[in-house]
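Participant: Compute the structure for the input listed below.
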Amino acid sequence: MNNQGPLLGQRAAVIFLLGALVGLGAGVCTVLAGGSPAGGVLAGGAAFGASVMFFHAIID
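Facilitator: Coordinates of the predicted model:
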């Protein structure tokens, strides 16, 4: 009935999961260090983007 493949491949899912974990960790650390919640979101978003590019380059 549903012959479509998965929405994301296993490699992409792992890369996005690692990116989300790094982004979450960076955001939490920023807020715990005394930053504002908005600064934590910005730091987490930047860390997510950078880590996705990094893991995309090293995971084969």
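Participant: make it CA atoms for all contacts and neighbour counts henceforth
Facilitator: Fine.
Participant: Okay, residue 54 and residue 39: tell me how far apart.
Facilitator: The gap separating residue 54 from residue 39 is 22 Å, by Cα to Cα, to the nearest Å.
Participant: Then residue 52?
Facilitator: 20 Å.
Participant: Of those two, give the one with the bigger neighbour count.
Facilitator: For residue 52 versus residue 39, neighbours defined as other Cα atoms under 10 Å are more numerous around residue 52 (20 against 14).
Participant: Following up with a second sequence; could you model it the same way so I can compare the two?
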Amino acid sequence: MLNQRAAIIFLLGALAGIGTGCLTLLATNPWPVAVTAGAATAAAAVLFFDRIIE
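Facilitator: Here you go, the predicted structure:
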């Protein structure tokens, strides 16, 4: 079971990744590029929010 802090961090990371993937697709890039950009953003966002949210 996740605590509330971990759930918020993963939620924000997922939202950042989904947003990046959607914007990348809207910029007429192929879907593998969008998935890669979204996954990279999600990973970076989780690390970022883990440091920021105490």
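Participant: what's the helix or strand for the residue mapped onto residue 39 of the second structure from the first structure?
Facilitator: With the correspondence set by TM-score structural alignment, residue 39 of the second structure lines up against residue 45 in the first structure. Element membership of residue 45 of the first structure, judged by DSSP states H and E, is helix 37-58.
Participant: Just give me the mean distance for that helix relative to the second structure.
Facilitator: When the second structure is superposed, helix 37-58 of the first structure averages 0.3 Å from its matched positions, counting by mean Cα distance after the TM-score superposition for the first structure.
Participant: For the closest residue to the match of residue 39 of the second structure other than its chain neighbours, which residues are in contact?
Facilitator: Of all residues not flanking residue 45 of the first structure in the chain, residue 23 sits nearest, at 6.0 Å (Cα to Cα, 6 or more residues apart in numbering). Applying Cα atoms under 8 Å, 6 or more residues apart in numbering, we find residue 23 of the first structure in contact with 43, 44, 45, 46, 47, 48, 51.
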